[in-house]
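**Student:** no FASTA, just this:
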C-alpha cells in the first residue's frame, strides 16, 4: 500500500466534513493536533486545496476565539458561475489557478474541450513569454477576465 501524504489526508478529512455540511468551521490547532502536524500544515492545505477556483470560499478569524470557515460554493446557473469567477478573479493569477478555473468551466459544461484548450494555450507561460512573473500574472488575469466576460455575455441571450 502506498504511503499517504498528510496533506492529502487532511484534504480528504475536510472534504468529508463538507460532504455532510455545506459550511464547516474548524480550529486550526485542533485539526493539527488530530493529524499530529504543525498548524501551518493546515494553512497550507486550506490555501492550496480550498480555493475559489476549486469551488470554496474560506473565511478566518484570528485570536483566541479564532476559526477557519470553509464554505462549499454552489452555483445555480452557468451565468452565476461565470459572474462569480469574474468577481473572485485576482489582479494576477498563476498558470495552475487559471487551469483550475478553465477546468471548472469545462466540468460545468460552460466551455467545450476545444475552447478550453485554446484558453489554456493562450494563458500558458510559453505563449505569454514575459520575463517578469508579476507582469505575466497580471496579463494572464486580464486575458482570463476577457474570456470570462465573453462567456457571460454569450449566456445572457
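**Tutor:** Cool, the structure landed. Keep in mind that what you see is a predicted model, and the values were worked out from it rather than measured. Numbers count the residues shown, from 1 in each chain.
**Student:** From now on I want contacts and neighbour counts done on CA atoms only, so please keep to that.
**Tutor:** Will do.
**Student:** What lies in contact with the longest helix along the chain?
**Tutor:** In the chain, with assignment by DSSP state H, the single longest helix is helix 133-155. Under the criterion Cα atoms under 8 Å, 6 or more residues apart in numbering, residues 78-79, 82-83, 85-86, 89-95, 98, 110, 119, 123, 125, 128-130 lie in contact with helix 133-155.
**Student:** how about that helix: buried residues?
**Tutor:** For helix 133-155, the neighbour count (16 or more other Cα atoms under 10 Å) marks 136-142, 144-145, 148-149, 151-152 as buried.
**Student:** packing partners for the helix or strand hosting residue 44?
**Tutor:** Assessed by DSSP states H and E, residue 44 sits inside helix 39-49. When contacts are defined as 3 or more Cα pairs under 8 Å, 6 or more residues apart in numbering; DSSP states H and E, helix 39-49 sits against helix 6-20, helix 28-34.
**Student:** Please compare the first structure with the one that follows:
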C-alpha cells in the first residue's frame, strides 16, 4: 500500500507544480478511478501527506459534484512555525505527532537535521518517563512550543 500512497502523493505534487497559483482542484472519485483504489485511500494520502505541517491546506466537498482542493501554504519558516504555535490542538501531543511535525519542519528546511533530532530526543517518551500519559502529552507540547519559539527568535 505504501507504493500506492507514494504514487498518489507524487501525482498530486506534480499537478500542484503545474498550478501557477499554488492551488489544485480535483475530483476525489476521478482520482480514485485513475489509481484503481477506494476514495478512502485518497483521503488517507490527503490526511497524512498534505497536512498544514507539511505546508498544505485541504478543502473538500463530498457527493456527486465533490472535489478536493489542495492549497500550498506559505513556505516562510516563521509563518509555518507560527501556525504550529497557535494550533489549539497542540496543547497535548503524542510522540508520533511530534515526530511528524519535526520531520516536516526538517524536510522543508526550517530546522536542521541536528535540531530535529535534538527536539525529538527532548520530547521522546523516555525523556518524559515518570509522568502520566496525559501529563506527558501536555509537557511534550509545551517543550516543543518552547523550543520552536527559541528557534525562530
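**Tutor:** Cool, the structure landed. Owing to the predicted nature of the structure, the values given are computational and were not obtained by experimental measurement.
**Student:** how about the helices and strands packed on helix 39-49 of structure 1, which one is nearest residue 49 of structure 1?
**Tutor:** Ranking these by proximity to residue 49 of structure 1 (Cα to Cα) places helix 6-20 first, at 7.0 Å.
**Student:** Just after that closest one, pick out the following helix or strand.
**Tutor:** Following helix 6-20 of structure 1 in sequence, per DSSP H and E, is strand 23-26.
**Student:** Skipping adjacent residues, who's closest to the spatially most central residue of structure 1 in space?
**Tutor:** By Cα atoms, centre = their mean, structure 1 has its centre lying nearest to residue 53, at 2.5 Å. Once flanking residues are discounted, residue 53 of structure 1 sits nearest to residue 101: 5.1 Å by Cα to Cα, 6 or more residues apart in numbering.
**Student:** With residue 29 of structure 2 instead?
**Tutor:** Among residues not flanking residue 29 of structure 2 along the chain, residue 39 sits closest, at 6.1 Å (Cα to Cα, 6+ apart).
**Student:** what sits against that neighbour?
**Tutor:** Residue 39 of structure 2 makes contacts with 28, 29, 31, 32, as judged by Cα under 8 Å, 6+ apart.
**Student:** Give the equivalent position in structure 1 for it.
**Tutor:** Per TM-score structural alignment, the equivalent position to residue 39 of structure 2 in structure 1 is residue 39.
**Student:** if we can go back for a sec, which among the contacts of helix 133-155 of structure 1 count as buried?
**Tutor:** Among these, those classed as buried by 16+ other Cα under 10 Å are 78-79, 82, 85-86, 89, 92-95, 98, 110, 119, 123, 125.
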